[in-house]
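Q: Quick one: sequence plus predicted model below, questions after.
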Amino acid sequence: MTSFYFSSGFPAGCCGDATDLLGLYLLKYHSLESNYVCGHGLGDSSNQTHAWLVCQGYIIDITADQFNDDGYELPSVIIDKQSPFHELFDKTTSRSISVEYLKGTGIPSVMAKVMSVMQARENTL
């Protein structure tokens, strides 16, 4: 069986969807509001972008390790109040995670599928 990580290239290129998915989960199942943050311009690449979540003052980044191929030494998950890596981006933009905003994307259906599988597995334990 091929793993998701190797078949999709995760985490490379998946930061936006992963961030939206995590933000929607925190909102719907834990009533935690958060912001989707997109950083622009990293190092020598003004076109480089990356997305992460800010929730209750914490930077939450579940795909940061995709930059390890570029010479960074980042953990697979970052949860911290400050992050030297995230401060390297030249510019950031942000928006609130909202059900309404994500309604036109595939994120809610992915969330529903994940929750369905998790609940089915929980019921078999």
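A: Now that the structure is in, tell me what you want to look at. Numbers count the residues shown, from 1 in each chain.
Q: From here on, just use CA atoms for contacts and neighbour counts.
A: Will do.
Q: which residues of this structure fall in strands?
A: Remark: strands assigned in the chain by DSSP state E are 34-42, 45-55, 58-61, 78-80, 91-96.
Q: Export those to JSON lines and append columns for mean neighbour count and distance to residue 12.
A: Compiled in JSON lines, the strands of the chain are given as follows (neighbours: other C-alpha atoms under 10 Å; distance: least, C-alpha to C-alpha, whole Å):
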{"stretch": "strand 34-42", "mean neighbour count": "20", "distance to residue 12": "15"}
{"stretch": "strand 45-55", "mean neighbour count": "19", "distance to residue 12": "10"}
{"stretch": "strand 58-61", "mean neighbour count": "20", "distance to residue 12": "13"}
{"stretch": "strand 78-80", "mean neighbour count": "15", "distance to residue 12": "15"}
{"stretch": "strand 91-96", "mean neighbour count": "13", "distance to residue 12": "19"}
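Q: Serialize those to TSV and add fields for distance to residue 10.
A: Output for the strands of the chain, formatted as TSV (distance: least, C-alpha to C-alpha, whole Å):
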stretch	distance to residue 10
strand 34-42	18
strand 45-55	13
strand 58-61	13
strand 78-80	16
strand 91-96	23
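Q: and for stretch 86-106, what are the contacting residues?
A: 20, 23-24, 27, 33-43, 108 (C-alpha atoms under 8 Å, 6 or more residues apart in numbering).
Q: Endpoints of it, how far apart?
A: This stretch, stretch 86-106, spans 27 Å end to end (C-alpha to C-alpha, to the nearest Å).
Q: structure B:
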Amino acid sequence: MSVDQIRQCATSVRSALEQLSPGERSIGLQQFPKGACGDASMLLAAALHDKGLGKFCYVCGLTRKDGSGESHAWLSGEGLIIDITADQFNDGMPPVFVEAESDWHGGWEDIVENSADYREWHGQGLYELARVHYLIKSRI
């Protein structure tokens, strides 16, 4: 595992998600990257796992410390913060963020962490993620 490999995978997943047509996207990805952080993070975690780049944690900040009432999800693991949708907030974050530390990510509170790979989750809608995962696998 190297940071460069993780960054390359994250960049490839981001690009593959951007290239999906609206009909190929799950409901949670319709306005990618806006409002797509949860689904995108789980798909990224699956891709990273598939490539043998590690097992990552799904991190969700339920509120911003600035009181804006927004939430956001990203991945953490291997000593890194990995985020392919932070740019949805127009705060100057890049489309793909892979770094050891982030003041911006530190600006979230009420943090919830869970397994990141959607294949370890249960519930409705996961078949949609499996379908999208299948579509992007050949593009990454």
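A: Yep, that arrived. Just so you know, these numbers come straight off a predicted model, no measurement behind them.
Q: Who are the packing partners of the longest helix seen in structure 2?
A: Secondary structure of structure 2 per DSSP state H: the longest helix is helix 3-19. Contacts defined by 3 or more C-alpha pairs under 8 Å, 6 or more residues apart in numbering; DSSP states H and E place helix 3-19 of structure 2 against helix 37-50, strand 97-99, helix 126-137.
Q: Show me which residues of it are buried.
A: 6, 7, 9, 10, 11, 12, 13, 14, 15, 16, 17 (16 or more other C-alpha atoms under 10 Å).
Q: follow-up on the earlier one: most packed of the helices and strands packed on helix 3-19 of structure 2?
A: Ranked by average neighbour count under the criterion mean count of other C-alpha atoms under 10 Å, the helices and strands packed on helix 3-19 of structure 2 are headed by helix 37-50 at a mean of 24.
Q: which part of structure 1 lines up with that one?
A: On structure 1, the counterpart of helix 37-50 of structure 2 by TM-score structural alignment is residues 15-28.
Q: That stretch: average distance to aligned residues in structure 2?
A: Taken over the aligned residues, the distance from stretch 15-28 of structure 1 to structure 2 averages 0.7 Å (mean C-alpha distance after the TM-score superposition for structure 1).
Q: show me the contacts for the residue nearest to residue 68 of structure 1 when sequence neighbours are not counted.
A: Spatial nearest neighbour of residue 68 of structure 1, chain neighbours left out: residue 74 (6.3 Å); criterion: C-alpha to C-alpha, 6 or more residues apart in numbering. Each residue near residue 74 of structure 1 by C-alpha under 8 Å, 6+ apart is listed here: 64, 65, 67, 68.
Q: Then residue 22 of structure 2?
A: Contact partners of residue 22 of structure 2, counting by C-alpha under 8 Å, 6+ apart, are residue 30.
Q: how many other residues sit next to residue 122 of structure 2?
A: Neighbouring residues of residue 122 of structure 2 were enumerated by other C-alpha atoms under 10 Å; the total is 9.
Q: Grab the two from the contacts of stretch 86-106 of structure 1 that are most spread out in space.
A: 43 and 108 (33.6 Å; C-alpha to C-alpha).
Q: ok, the counterpart of residue 84 of structure 2 in structure 1 to residue 38 of structure 1 distance?
A: Residue pairing (TM-score structural alignment): residue 84 of structure 2 is matched to residue 62 of structure 1. Applying C-alpha to C-alpha, the value for residue 62 of structure 1 to residue 38 of structure 1 is 14 Å.
Q: same deal with residue 66 of structure 1?
A: 15 Å.
Q: Same question for residue 19 of structure 1.
A: Residue 19 of structure 1 is 10 Å from residue 38 of structure 1, where distance means C-alpha to C-alpha.
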